[in-house]
Structures are given as C-alpha cells and as structure tokens.
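S.K.: take this sequence and fold it.
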Amino acid sequence: MEKVTAGHDALGDFAPKFAELNDDVFFGQVWSREDKLSARDRSMITVTSLVASGITDSSLKFHIQKAKENGITKEEMAEVLTHLAFYAGWPKGWAAFYIAKEIYKE
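M.R.: The predicted structure is shown next:
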C-alpha cells in the first residue's frame, strides 16, 4: 500500500500529531496488516461503516475510490450498497449510490 499523506497535507500545520496518527498509524500500521485482512475487505468494511454512520462526505468518496482501487467491482459495490441500505437506512443508501455512481463511471 502506498504511503498516505492526507493528514499531513490537510492538517499538518494545524494539527501535526493528528496528521501523524492519521498517516502513520491509521493508514500506515492498521491498513498495512494485509496478512490479517486484505485491503479489499478493509475497504468494504470501511465503506459500510461510513454509510451506516451517515458519513457521506469526502471521506466516503475517498474510501469508495479506494475500494475500487482495491478491486471491488461496480457490481459488487452496488450489491454492498443495496444490502446496506436495508440495514443502515434508505436515504443513506441513496447518498452513497450518488457518490459510487460518479466514481465507477470513470
């Protein structure tokens, strides 16, 4: 997995410790444990968690893009979001589909 610098890029000057934890621990140490859980599975879990929590902002967009890069197909993403909408809520499903549709059209 390539090094993530989003924390440093967005918040490095304002909150350097948070940026370090985001980039080095969360995206570094946690996401790199692919011997325990694949990046593909982590992506699916992350998208599900964000949608279920009602987080349909740039975080969800980033993680749906990451899911695509980690091998989750358009058909699989549509199935995940359809299934999830019944558990997390229909409006959350709609919001997630709008984001996913944009990402998978590319």
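S.K.: please count neighbours and contacts with C-alpha atoms only from this point.
M.R.: Will do.
S.K.: please list all residues in contact with the residue most central in space within the chain.
M.R.: Compute the mean C-alpha point of the chain, and by CA atoms, centre = their mean the closest residue is residue 63, 2.1 Å away. Neighbour list for residue 63: 43, 46, 47 [criterion: CA atoms under 8 Å, 6 or more residues apart in numbering].
S.K.: another for comparison:
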Amino acid sequence: MVKVTAGRDALGEFAPKFAQLNDDVLFGEVWSREKELSARDRSLVTVTALISSGILDSSLQFHLQTAKTNGITKEEIVEVLTHAAFYVGWPKAWAAFRLAKDIWSN
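M.R.: A predicted model of the protein is given here:
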C-alpha cells in the first residue's frame, strides 16, 4: 500500500496530531490490515459510508479513485451506487455518479 501523507500535506502545521492520526493510524494501520479485510472491500465500505454521510467532495473523489485502483470495476461501482441510492438518497447518488463517471471514464 502506498504511504498516505494527505493529512500532513493539508493539515500538518495547523493540526499535527489529527494529521498524524489520519496518515499513520487510519491509513497506516487500519487500511493495511488486508488479512482481515481486503483493500478492495475496504474501498467499497468507505465509498458507501462517505456517500451515506453526505460527504460528496474531494474525500469521496479520492476514495473512488482508490476503489478503482483497488480493483473495483465500472460495473461494480455502478451497481454499488445504484443499490445505495435507495438507502442514502437519490441526490447523493447523483453526486457520487458524477464523480465516478469522471474517474472510470479515464
């Protein structure tokens, strides 16, 4: 897994502890536990959780790209977003589809 430095890059000087927890614990320890849950499956869970929470910004874009990198196909993300739409809300699904379409079209 690629070392994530997004926390330090964005908030390192402003909120160093949060940045450290983001980079070292969330991504360094939790995401690295592939024996317990594959990176592919973690991506599915994370994308669904972000959409459910209404987080439809660059965080979702990052995790959609990560999902693609982790092997989620266009057909699978379309199915996940279609299924989730009935639980999370149609407007959230539309927003997620716009981001996913850009990512899986490249």
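S.K.: just to revisit the earlier point, how about the contacts of residue 63 of structure 1 in JSON lines, adding secondary structure, distance to residue 98 of structure 1 and neighbour count?
M.R.: Converted to JSON lines, these look like this (DSSP: H, G, I helix; E, B strand; the rest coil; distance: CA to CA, whole Å; neighbours: other CA atoms under 10 Å):
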{"residue": "43", "secondary structure": "helix", "distance to residue 98 of structure 1": "18", "neighbour count": "22"}
{"residue": "46", "secondary structure": "helix", "distance to residue 98 of structure 1": "17", "neighbour count": "18"}
{"residue": "47", "secondary structure": "helix", "distance to residue 98 of structure 1": "14", "neighbour count": "28"}
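S.K.: so which of those is the closest to residue 11 of structure 1?
M.R.: Using CA to CA, residue 46 comes nearest to residue 11 of structure 1 of those, at 21.7 Å.
S.K.: give me the mean distance between the helix or strand where residue 76 of structure 2 lies and structure 1.
M.R.: Assessed by DSSP states H and E, residue 76 of structure 2 sits inside helix 74-88. Once the two models are superposed, helix 74-88 of structure 2 sits on average 0.4 Å from its counterpart in structure 1 (mean CA distance after the TM-score superposition for structure 1).
S.K.: next one: that helix to chain centre, how far?
M.R.: 14 Å (CA atoms, centre = their mean, to the nearest Å).
S.K.: for that helix, packing partners?
M.R.: helix 39-53, helix 90-105 (3 or more CA pairs under 8 Å, 6 or more residues apart in numbering; DSSP states H and E).
S.K.: and of those helices, who's closest to residue 21 of structure 2?
M.R.: Using CA to CA, the nearest of the helices and strands packed on helix 74-88 of structure 2 to residue 21 of structure 2 is helix 39-53, at 17.1 Å.
S.K.: quick check: what element follows that closest one along the chain?
M.R.: Heading C-terminal from helix 39-53 of structure 2 (DSSP H and E), you reach helix 58-69.
S.K.: mean deviation of that next one from structure 1?
M.R.: Mean for helix 58-69 of structure 2 is 0.3 Å (mean CA distance after the TM-score superposition for structure 1).
S.K.: what about the residue of structure 2 most remote from its centre, distance to residue 24 of structure 2?
M.R.: What lies farthest from the middle of structure 2 is residue 13; by CA atoms, centre = their mean that is 24.2 Å. Using CA to CA, to the nearest Å, we find residue 13 of structure 2 at a distance of 16 Å from residue 24 of structure 2.
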